[in-house]
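K.L.:
My questions concern the predicted model and sequence given below.
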Amino acid sequence: MQTDTTPAGVPSGSRVLEHPRREAIRLADVLHALADPMRLRIVCRLAAADGELNCADTELPVSKSTCTHHFRVLREHGVIQQIYRGTAKMNALRRTDLDDLFPGLIDGILRAADLQAERLGNTCPTGHSG
């Protein structure tokens, strides 16, 4: 998989994480990344935030190293963008790229997550009570 080494708007010399180029993102990879409940929770939280969030803003019932793993999988599969802002690693859903490549996919997944949470009587990962 080919990767970008410097996302747009990142000053040279900054710490940069590798991301797949838009044209390299594959549906199977995105679905694999979203198949895990913790990663789905992260994506729902990022979608609800409609902007960047720090890793710590997405509370997960797992260890810090496991949380780091989940964010890395999402980044490496093209679902999220990660960028350092000072010492904070900020995360954002690659919504435009995903919507252009797979129209309706993210909306459908978020809607399904809401319906599942409602059916199970849980708090929905997107922040709505079920």
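P.N.:
Yep, that arrived.

K.L.:
CA only for contacts and neighbour counts going forward, please
P.N.:
Fine.

K.L.:
In space, what's closest to the spatially most central residue of the chain - neighbours in sequence excluded?
P.N.:
The chain has Ile80 as the residue nearest its centroid, 3.8 Å off, counting by CA atoms, centre = their mean. Once flanking residues are discounted, Ile80 sits nearest to Leu93: 4.4 Å by CA to CA, 6 or more residues apart in numbering.

K.L.:
Alongside the first one, take a look at this:
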Amino acid sequence: MIDDADQRLPEPATADIRLVGVLHALADPVRLRIARELAAGHELMSCIAFSLPVSKSTSTHHFRVLREAGVIRQYRRGTARLSSLRHDDLAARFPGLLDRVLAAAEAELAQQPAAAEAGPKAETETEAEAETDTGTTQQTAGQPELDDIDV
């Protein structure tokens, strides 16, 4: 719960949140993990509550990128920084975007053990199959096309 003693850190207004900034912020696996953990029902989390595989300074950078993109809101409470997902603001600005990105991330995570068991050769063969004669990559089965995403 936020009280009057908490200081909100600077963030863009809902109308100023840009799609390219949100997508850039969520493109990094560490930042996507932060968003997933916040979306999993943790309304306010201290930055140190996340067990991230990066140094403290790198972690601070990731939280700043998410905040400046408008993905999270941060409050300073004493020496702690509390973070929350700006789900409602993002849904108002880009309906369905955050939910679809998070669902895709969960689906990708669910498939990772199967890919790890298949080994590196199977992964290379899959990538080779996706190549066309012109050297471009075709859409992988099960991935939505850009036209399928409502922005």
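P.N.:
Alright, I've got the coordinates. What you see is a predicted model; the values in this text were computed from it and never measured.

K.L.:
Would you pull the TM-score for this pair?
P.N.:
Once superposed, the chains reach a TM-score of 0.80 (TM-score structural alignment, normalised by the length of the first structure), with 113 aligned residues with a CA RMSD of 1.7 Å.

K.L.:
which residue numbers in the second structure go with the longest helix along the first structure?
P.N.:
Longest helix of the first structure, by residue count under DSSP state H: helix 105-120. Helix 105-120 of the first structure lines up with residues 97-112 of the second structure when matched by TM-score structural alignment.

K.L.:
mind listing the helices for the second structure?
P.N.:
Taking DSSP H as the test, the helices found in the second structure are 19-27, 29-39, 56-69, 87-93, 97-130.

K.L.:
I'd like these laid out as JSON lines, including distance to Arg81 of the second structure and mean neighbour count.
P.N.:
Below are the helices of the second structure laid out as JSON lines (distance: least, CA to CA, whole Å; neighbours: other CA atoms under 10 Å):
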{"stretch": "helix 19-27", "distance to Arg81 of the second structure": "19", "mean neighbour count": "17"}
{"stretch": "helix 29-39", "distance to Arg81 of the second structure": "14", "mean neighbour count": "19"}
{"stretch": "helix 56-69", "distance to Arg81 of the second structure": "10", "mean neighbour count": "18"}
{"stretch": "helix 87-93", "distance to Arg81 of the second structure": "19", "mean neighbour count": "16"}
{"stretch": "helix 97-130", "distance to Arg81 of the second structure": "23", "mean neighbour count": "13"}
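
K.L.:
and of those helices, who's closest to Pro10 of the second structure?
P.N.:
Among the helices of the second structure, helix 56-69 comes nearest to Pro10 of the second structure, with 7.7 Å by CA to CA.

K.L.:
before we move on, back to that, JSON lines for the helices of the second structure, including distance to Arg77 of the second structure?
P.N.:
JSON lines is the format used below for these (distance: least, CA to CA, whole Å):
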{"stretch": "helix 19-27", "distance to Arg77 of the second structure": "24"}
{"stretch": "helix 29-39", "distance to Arg77 of the second structure": "18"}
{"stretch": "helix 56-69", "distance to Arg77 of the second structure": "16"}
{"stretch": "helix 87-93", "distance to Arg77 of the second structure": "21"}
{"stretch": "helix 97-130", "distance to Arg77 of the second structure": "27"}
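
K.L.:
who wins for proximity to Asp4 of the second structure among those?
P.N.:
helix 56-69 (20.3 Å).

K.L.:
Now find how far off-centre the closest one is within its chain.
P.N.:
Distance, stretch centre to chain centre, for helix 56-69 of the second structure: 12 Å (CA atoms, centre = their mean, to the nearest Å).
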